[in-house]
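> sharing a model that was predicted from the sequence below.
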Amino acid sequence: MTKKQRKNRVSVGSRVFDTFNYILLGLIGLITILPFIHVLGSSFATSAEIADTTFLLFPTEFSLNAYRYIFSTDTIFKALGVSITVTIGGTLWSMFLSTLTAYGLSRRDLIGRRHINFLIVFTMLFNGGMIPTFLVVQQTGLLDSLLALIVPVSINAFNMIILRSFFLNLPQGLEESAKIDGANDFGILFRIVIPISLPAIATISLFYAVTYWNTYMHAILYLSDAGKWPVQVLLRQIVVLASGISYDGSSFTDVPPPEVTVKMATIVVATVPVLLVYPFLQKYFTKGALLGSVKG
């Protein structure tokens, strides 16, 4: 077999392999996106079409009854405001603490660095549990406060370790050059390290933002004032009301739409804000996650 024939053979095999991969990945992508289309289509469907169709993708007649039902009270807008406030404030606070902690633990001259790392990793395996955490929140006076949704989860050990691993892979020559120019540790962190670490910072910020946006259990445990509920808790109450279970929030419409459409609409309302933010961070997401977790 000549060299040219071997080249053609490899080229044909490569094209067949690429074609197979495209088909396989396309099918996987289609399977992945179908549930989202089903949820979105069902949220706009009418009661008759929901009753007649087991798996609905595109409704023949669009209806906004489920969304009118959800947004029929000003409470939903208050809950969205609470969730946005907690998400933005909590993400900024968590990133501030995580960045300081990760940068400090990435310094090889830090005394006791290994012991501190061990204690942080230990919290990923063992924690005090629900009742001790509730008692701590109660004793610190955070009950029925939005701070109760932020302070107890200020730093996530996994996110901090990813950020620390990213900082460990930065060239040490940058810090040495900055020190020669007279920069202190904070100047090196905020003027040099953070600007070149935007992929990792954007990735961890997205992790924290999704966590704060999906806050549910902490709100149930620590907040007794319904006016301070985040959107996840309020949407749960709407679903319960649409299911026919009695609930004292009588400001909603008297005749609820079908339970299925309300559930689908609540999923859309709770998911769309995160989906709108993700495209702006997508270019950083893969790069930041890989550099922070693989090279550590």
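Alright, I've got the coordinates.
> every contact and neighbour count from this point should use C-alpha atoms.
Noted.
> what ranges do the helices span in the stretch 51-200 of the chain?
65-70, 75-106, 113-125, 130-139, 157-168, 172-180, 185-188, 198-213 (DSSP state H, counting those that start in this stretch).
> by contact count, what packs against the fourth one?
Right, the one you point to is helix 130-139. Here helix 130-139 touches helix 217-222, going by 3 or more Cα pairs under 8 Å, 6 or more residues apart in numbering; DSSP states H and E.
> could you tell me how far the helix it packs on lies from the centre of the chain?
18 Å (Cα atoms, centre = their mean, to the nearest Å).
> hmm, who's touching it?
Phe134, Val137, Leu142, Leu143, Asp144, Ser145, Ala148, Leu149, Trp229, Pro230, Val233 (Cα atoms under 8 Å, 6 or more residues apart in numbering).
> what's the local residue count around the residue nearest to the fourth one when sequence neighbours are not counted?
The shortest distance from Leu143 to any residue other than its chain neighbours is 5.2 Å, reached at Tyr222 (Cα to Cα, 6 or more residues apart in numbering). A count of neighbours around Tyr222, defined by other Cα atoms under 10 Å, yields 19.
> distance check, Tyr222 against Phe186.
35 Å (Cα to Cα, to the nearest Å).
> and for Val260?
53 Å.
> okay, pairing it with this:
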Amino acid sequence: MARKLLTNKNDLLFVVIVYGLLIISMLLVVFPFLYVIFSSFSTKAEYISRGFYIFPKEWTLNSYGYLLNHRGFLASFSNTFYISIVGTMINVIITCLMAYGLSKQWLKGRAILNFLVLFSMIFNGGIIPTYMIVKELGLIDSYWSLFLSGAIAPFILIIMRSFFSTIPSELEEAARMDGCNEWRLLFRIAIPLSLPSIITISLMYGVAHWNSYFQAILYLNSSSKWPVQVFLRQLLLESDSAMELNIGAFEYGPPVQMAAVIATALPLLVCYPFLQKYFNKGMLVGSVKG
């Protein structure tokens, strides 16, 4: 009885420690996020004069109104939507086609190709060789430089290959007996059964494209083609003296910068809760069989 009571006490202590660490971790994540949100609703004068605070004394939407009327912000936002949607579609199509082929035991050279995929996940060509290839292909200052330079992520490819490998071979054999070829097997059987994993990799590719920053600076020379992350960088690097020179931008200070951060992250924050169940299921199923 005493031993059981001691075990229960140890379990209780373990639960308290785990929940305590989780609460601390949550506060470390949520507190800065709340600070950015509430700061975006304050005025520039209050932000500078009060120092650190959470709830502003005077609430205003001037920062968001300024962003919505800023041509550069709206253009970069539309550019990011285009890059994310088109780039994700290209990534998913190419990844699914290659993953489906690598999942077949009868594919000649399958072991070598799988090794090359794993090798490319650990070692890559580097920034300069990749830039030289993109330049020689004539893709500089084109969105195709963003789409094709990272068309397939090796880790995501391995996830899809693992999922396709879990499809029962008996199901494919029955489909072949009914006259299905490999293309019909892929689009009529494999893809419908792998929707959770496809949604998962779509989310992963979409987030990568939405947050594309370094590649955009590297390959896109025209500022009119920049995504919102590059615009956000330019906004955060603006000095206070330069801000004051902008006529009508009296709120073009830290609150506008905070509002830009929130507006940039908002689409992902809205979409993720609806896709989380597919993300968890897809990652679980894709990791069952390697």
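That came through fine. On a predicted model such as this, the values are computed, not experimentally measured, just so you know.
> the residue nearest to Leu143 of the first structure corresponds to which position in the second structure?
Counting by TM-score structural alignment, Tyr222 of the first structure corresponds to Tyr219 in the second structure.
> just give me the neighbour total for Thr140 of the first structure.
10.
> map it onto the second structure.
By TM-score structural alignment, Thr140 of the first structure lines up with Leu137.
> looking at the contacts of helix 217-222 of the first structure, which is nearest Ala209 of the first structure?
Of all these, Ala209 of the first structure sits closest to Leu149, with 12.5 Å by Cα to Cα.
> apart from its chain neighbours, what residue comes closest to the closest one?
According to Cα to Cα, 6+ apart, the nearest residue to Leu149 of the first structure is His218 (6.1 Å).
> circling back: now the match of Tyr222 of the first structure: how far from Ile133 of the second structure?
11 Å.
> now do Asp178 of the second structure
45 Å.
> of these two, give the one with the bigger neighbour count.
For Asp178 of the second structure versus Ile133, neighbours defined as other Cα under 10 Å are more numerous around Ile133 (14 against 9).
> ok, now which ones touch that one?
Neighbours of Ile133 of the second structure in contact, by Cα under 8 Å, 6+ apart: none.
> any idea how far it is from Ile140 of the second structure?
Counting by Cα to Cα - Ile133 of the second structure and Ile140 of the second structure are separated by 10 Å.
> ok, Lys277 of the second structure next?
To Ile140 of the second structure, Lys277 of the second structure is 38 Å away according to Cα to Cα.
> the two: who's more crowded?
Ile140 (19 against 13).
> residues in contact with the residue nearest the centre of the second structure?
The residue lying closest to the centre of the second structure (Cα atoms, centre = their mean) is Val207, at 1.6 Å. Contact analysis of Val207 of the second structure by Cα under 8 Å, 6+ apart lists Ser84, Leu268.
> the first structure: which residue goes with that one?
Counting by TM-score structural alignment, Val207 of the second structure lines up with Val210 in the first structure.
> same question, Val92 of the second structure
Match for Val92 of the second structure (TM-score structural alignment): Met95.
> residues near the closest residue to that match other than its chain neighbours, how many?
Computed as Cα to Cα, 6+ apart, the closest residue to Met95 of the first structure that is not its neighbour in sequence is Ser205, at 6.6 Å. Ser205 of the first structure: 21 surrounding residues under other Cα under 10 Å.
> work out for me the element Ile24 of the second structure sits within.
helix 2-39 (DSSP states H and E).
> just checking, what packs against that helix?
Right, helix 2-39 of the second structure is packed against helix 254-286 by 3+ Cα pairs under 8 Å, 6+ apart.
> residues in the first structure aligned with the helix it packs on?
The aligned range for helix 254-286 of the second structure is 260-292, by TM-score structural alignment.
> so how much does the matching stretch differ from the second structure once superposed?
For stretch 260-292 of the first structure, the mean deviation from the second structure after alignment is 1.4 Å (mean Cα distance after the TM-score superposition for the first structure).
> what is the equivalent residue in the first structure for Gly65 of the second structure?
Counting by TM-score structural alignment, the partner of Gly65 of the second structure is Arg68.
> what's the spacing between that match and Ser293 of the first structure?
From Arg68 of the first structure to Ser293 of the first structure the distance is 44 Å (Cα to Cα).
> try Pro258 of the first structure
With Cα to Cα as the criterion, Pro258 of the first structure and Ser293 of the first structure are 45 Å apart.
> what's Gln82 of the first structure in contact with, if anything?
Check again: residue 82 of the first structure is Val, not Gln. Lys228, Trp229, Pro230, Val231.
> and what of Leu281 of the first structure?
So Leu281 of the first structure contacts Ala202, Thr203, Leu206 (Cα under 8 Å, 6+ apart).
> 7 Å - rerun?
Ala202 (Cα atoms under 7 Å, 6 or more residues apart in numbering).
> out of the contacts of helix 217-222 of the first structure, who's the most crowded?
Pro230 (31 neighbours).
> my guess is it contacts Thr85, does it?
No: using Cα atoms under 7 Å, Pro230 of the first structure is not in contact with Thr85; the gap is 9.5 Å.
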